[in-house]
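> Starting from these lines, generate the structure:
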Amino acid sequence: MKIFLNKYVALLLLFITTIVSAQLPKGLTETEKQIISDYQFAKYTMTPPPSVPVRAAAEWEEIEYLVITWQANYDGILTQIVAAGVQECKVIITTQNQNAVTNTLTNAGIDLTNVIFMDRDWDSIWIRDYAGNTIYENQVGDRALTDWIYNRPRPNDDTVPFGHAMLLDIPLYVTDTAPNDLVNTGGNYMSDGLGNAFASELILEENEPGNPYNVSAKTEAQIDQIMEDYMGIQNYIKMQALPYDVINHIDMHMKLIDEQTLVVSRYPQGVADGPQIEANIQEVLDNEVSGFGTPYKVNWIDAPPSTSGNYPDNGGYYRTYTNAVFVNKTILVPTYRPSVDNPALAQWRDLMPGYNVVGIDVDNQGENLISSLGAIHCITHSIGVADPLWIVHQAIPSAPENTSITIEASIKHNSGIANASVFYREVGTTTYQQAAMSLTSNDIWSSDITVQTSNVEYYIWAQASSGKTLSRPIVAPEGFWTIQVGELGAADFKVHTITGPFPNPARKSVRFTFKDVEGPLRVTIT
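From the prediction side, this is the model:
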């Protein structure tokens, strides 16, 4: 025992020296690889799962706090995140140098009213991987956080969720004790708010027999049970790891933007992780359905190469536009250079009308975050609101002319729902009409509206018995869903279905993006 302790202390001191002398990447450093087998990942705090059913929040739901860890060599990137964040919610900054951060933000003209400083030790900037995840008891009840064992030997990072829970007086459930000692990481997790979640098979490898974390070996069924007990995940979709993504975090190549829609990185044919990503998505489409019981919709967004044209299979960084984060009505997207960013940001704005889409450069010479294997989603996390008004609706994509259609939504709040409405208008008009919704059964609210010959834009609004109000999409009335009415002619098809060309003007090649097109598609350019 004494020999082991001496060895462990020596390695830990070596690790601390590494932290002081250099920033930690998203992946393991060589020093961390040396100490990982001796590091004590599992704890003995005996945190049982919640005693009532819980629901893991989706990222597009309303949040109260954006949380980050301040690392000084990324001042510019973090300042832009805070500038956008304080317009939407409160921002909690973990730092031990509040004065310096205050000066940086103040000099940037940022009002600190919505900024909260948490003076706490930390090891790295990658808070997505080690912060807690918001859950709600009985779907919309009391708020809590669930924290897994962080898959890095970074002891200070692993206690940050405890700091958040203490600061905000929020219950914290931790999967750190056998048989529930689950190793997991936030970059490899996405939830739809309905009990479905995505991950890579890294979650299996990190908890299998012989794992390097010295946690109890678990079968896939046991992992699934822990995720259900602590987070309410009932369908845990796991995809094959990618050959060139060395950290195997799904947020580096895909993003769930609503209950049924995925945004996925696309590479040129046969390049880098493109073939495996395509195979994984096809596997999902062939074997899984959304929480609505319908196939997932997939929107592909081009992954940019380096300025010299390199992708991850020939020395390029893992550049991606899917490593974005929702902050209520704002979406923060990593950017690289205007020639590739402009079409990507245009695509994001087309997919998410009404949202404030903000690009933040992660590939500049002074603050090259992407070279450390992460981007914007990786260095941010969030904590949901204390009293969620939860609206779930499957958008209606099309309808025949001159017909009545039924719009339904599941609407819940802890105090109950007082009333709800559908607001709708014909495309090209400015004034919404209001149609009251009626409670039909089991929190399902419904209303019938009549469409004529023009496409219709609509959103859903609800008021809780407590007086709280919220819309879905959360950006309404500026953002909305669109019903395409009748059979589209060529002009309407172009306006509502085709985005592009990108780039414009073009040289050697040109690209168009097609939205909501099912079945075979033949394109002829003359």
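
> hey, let's count contacts and neighbours off CA atoms from now on
Fine.

> show me where the stretch 301-450 of the chain has helices.
Applying DSSP state H, counting those that start in this stretch to the stretch 301-450 of the chain gives helices spanning 338-351.

> Give me the buried positions along stretch 71-82.
By neighbour count on 16 or more other Cα atoms under 10 Å, the buried set for stretch 71-82 is 71, 72, 76, 77, 78, 79, 80, 81, 82.

> how about this one, so we can line them up?
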Amino acid sequence: MDAFYQLRYIILLLCLLTLSGLRAQIDYTETPEDDIPQQFIQPNLPPQNVRTMGEWEEVEGLVIAWDDDYTDILTQIVRYAVEECLVYIIAPDFSTLSIHLAVAQIPTENLRFIYSGFNSVWIRDYGPWTVYLDKVNQRGISDYLYNRPNRTLDDQIPYEVADYIGSPLYNADENPYSWTHTGGNFLRDGVSSAYSSDLVLRENSGKTGIEIAEYARLFFGIEDYRILSRLNFDTIHHLDMHMRTLDEETIAIGEYPPGVADGPVIEANLSHLRNHYRTPYGKPYRILRLPMPPQGGLFPPFADYRTYTNSVFINKTILVPIYDAPSDEIALQLYRDYFPGYRVEGINCNEIIDELGALHCITKLIGVKRPLWIAHPRLRDVYGIQNSYPVDAWVYHETGITNVTLYYRTTPEATFLPVPMTRNLDDPALWQAAIPGTLPGTEVQYYIEAFANNGKRQVRPLPAPIGYYHFQVKDWTSAPVAKWVQTEREVAPGTRILFSNDCEEGPVSWDWTFPGGSPVLSNDEEVSVMYNTPGHYLVRLVAANPLGADTLLRTNSIRVREAFLPFSEGFTEGDLTAWEIINPDNTPVQWRWRADGGCNGPCLEVPHRDAPRKLNREYLRTAIDLREYTQASLQFGVAYAQRHPLHFDELRVNLVDQQGQHHNIYNKGGDVLSTVAEYIPGFLPSNCNDWRTESVDLSPWEGQQFILEIESIGDKGNSIFLDEITLAANALPQANIAFPANNTLYIGVGPLQQVMRVEANDSDGEIVQVDFFLGSDFLGSDLTPPYEMPYLMPNWGHYDLQARVTDNEGAQIWTETITVRYDYENSTSFLGNLPVSVNLVPNPVNTKAALIIESEAPYRGLEMTISNPAGQIISQWNGDIGNGISRLDLPVEYLSAGAYWLQVRYEDQQLVLPLVKQ
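Here you go, the predicted structure:
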């Protein structure tokens, strides 16, 4: 471009920039119906459930904060992004930037400028999050308190962007929803799950993981918030430096050479993720491994923290950080292979990676106002010949969906063939179709197209039909390799564990064995197994396909801990009784007993200063049985002083419930954990004033057995001290209805009054009240034993009796319901409606008697009862009769002399006759 045309281009761009500045509060980026600015009131909470969009969804724009220190990288991002969407550039002044963009020949029609100051380029961490009411309705912006309190301008950017695009802002940055967080450590699946490292717990010291998960649910629609251990050498501890979600079921994970840098922790996190978590569609995750490139042959901590997972989707383009490294092309090709049809471009990030960030860290996406959202579990490779390959897609738009079509082909040069998808009658958002079966050796390519009622069209993947999903139809080449993933390895009794097939080479059958579990055997691909008894258990899987079978036996696959009733541990002796010390890294630093330092003598200590590195994790673990307890809490004494503000040791309490869900229920560190006011190197408690008693509510898990864990995380700071750990709870009272017995039969005419009697006791207190109920009618209360209450049966029929028992601490239980029957009286003839002829011989009886029954139909399971005149059941048994005449012997030899009633009953039919014992 010659100087004249270059000058004219600059003048034109300056004019456009000026016009853009005048219109900065008006959104004029979509169709004419969207040109009207939205009027709204900024609420604190979203008015209804929200969903945070996935980064691979359709976006209206990309947001960056322009920092002249990274001009080359930002210019490349803008150059690619303006071809896909709007680009919102934040800066306090655009005079120099406008000239730069003009010289770089960046097209202007998709540029938008937001005049605002900011503190840093890292907009991923503090920028706006696009959420939608009820999955796809009104667009909003959710926010939290940025974890860099000195960057106050950065923390205001979500407000500026929300104002500019005309969307309401929901801010979790003020009490009672004050949540400190950072975007690089918040990876969402676009449905209802999210991942963070446990940096989010450290940054919110004093708030539990349960509280933080509730913030994520309210403001971001996250129903399952998944916390992973942070890494040792990634000093910012953001997951996007080694991990990123690629779609609902695929996660990219960085990979170091074995044992190098953060490799061991990444592999441990990956193992936990694949075992414990499932996709929104209930499957184990697909994992795409991306190399973590070295710098000059070196890895962290001796080199920059280079990563390929710090990529960014921009509609049909994926930008990937590269470093002039030999592995750059490998990483780019892995993206291209997994996302055919996307434009995958590398941007050199050497000038920024030494600041611990790359492309994902300096970009943020704004979703479209009215998305047509297609949620789809991508088909995976299959083996052998199948009739068809079912395809599911959940499709949403605020105006509803008109039709959805599946397109597929079995050769790359073929035209895609359409298959109409049909709406599922039980789930109107679910559309289904099937790709016809094809021969092994074929790659099947497909995509999904949907139309909304307002005419909006959307495809998935976004570049379709140039882009597509694909899977292989394979033929078996070898016997399978037996493998599985399981949600837990250590549980409390009564916990269910999910075992899922993870075999290689296409098994078609699975033969599971679970000794000690229920079920013991299964042939399903996925099995939920309950373990009720403490012990160590093996699991065996035999996987087979037409070419053979493979067996995998894990001898210690499951540990079921003994669950202890509530107890106290004072550490007066060196040996622990109910707690087990867990030292996962086998370092010399672990929880240890010491004879001094406690408020009253001995205590436990974990000496973090002596650890070889930071982030050493030490545990105390046990299992608790609260099935017969209420008002439960964990209480413990803690003593700690922060060594220095830069050394932030942490103490947590974690719980694994009987559904295998992990909960953080206590979380304190640094100054929040400190029990003294000043910084003290080498702190050792000297008196009781150095200690504080903590209490953690366990009432949500009453009635369960669960794993309880005390976790200490060291930061090369001071020791943490524990003492007097108590599981405090109130034992539930025990009670039963002692009289009358269940199924007692009373016979008489007219209203009949009887008495209900309850036996009750309390192992750690006393019974203060027993309330009596006839059905739903309250009869009255008795405060002292024997606990009795009269009740009236006004007519023949069935009556339910129950009692509620209260102890001196307010705990209540209900007895089991018993049922009594009241029927008519006649001492001279047989009464009832059972269509049989009955003769009792002899009657009166002596030591032997029999029923002679004549029937036109067989009856199996006749219920026979002998009761005394008061209706108490003396004997009860079952018998069968056939067509014609049957004889049933009666157990009368142990009856005392007297009068009795004999009842013969089948379902709701019965006969009653008198029986006299001589």
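
> re the thing from before, would CSV of the buried residues of stretch 71-82 of the first structure with secondary structure and distance to residue 18 of the first structure be doable?
Shown next, in CSV, are the buried residues of stretch 71-82 of the first structure (DSSP: H, G, I helix; E, B strand; the rest coil; distance: Cα to Cα, whole Å):
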residue, secondary structure, distance to residue 18 of the first structure
71, coil, 15
72, helix, 16
76, helix, 24
77, helix, 23
78, helix, 23
79, helix, 26
80, helix, 28
81, helix, 27
82, helix, 28
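
> could the residues you listed go into TSV alongside distance to residue 130 of the first structure?
Below are those laid out as TSV (distance: Cα to Cα, whole Å):
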residue	distance to residue 130 of the first structure
71	15
72	19
76	22
77	20
78	18
79	21
80	22
81	19
82	19
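
> Going by distance to residue 184 of the first structure, which of the residues you listed wins?
Set against residue 184 of the first structure, the nearest of these by Cα to Cα is residue 71 (23.2 Å).

> Quick check: the gap between residue 290 of the second structure and residue 307 of the second structure.
Distance, residue 290 of the second structure to residue 307 of the second structure, using Cα to Cα, to the nearest Å: 8 Å.

> ok, the two, which is more surrounded?
Counted by other Cα atoms under 10 Å, residue 290 of the second structure and residue 307 do not tie: residue 307 has more neighbours, with 29 against 22.

> Against residue 362 of the second structure, how distant is that one?
Look at residue 307 of the second structure and residue 362 of the second structure: by Cα to Cα, they are 14 Å apart.

> Check residue 694 of the second structure too.
Per Cα to Cα, residue 694 of the second structure is found 41 Å from residue 362 of the second structure.

> Same question for residue 672 of the second structure.
From residue 672 of the second structure to residue 362 of the second structure the distance is 32 Å (Cα to Cα).

> Mind checking which of the two has more residues around it?
Neighbours per residue (other Cα under 10 Å) separate residue 672 of the second structure from residue 362, with residue 362 holding more: 28 against 16.

> Can you tell me what the more buried one aligns to in the first structure?
For residue 362 of the second structure, the aligned position in the first structure is occupied by residue 379, per TM-score structural alignment.
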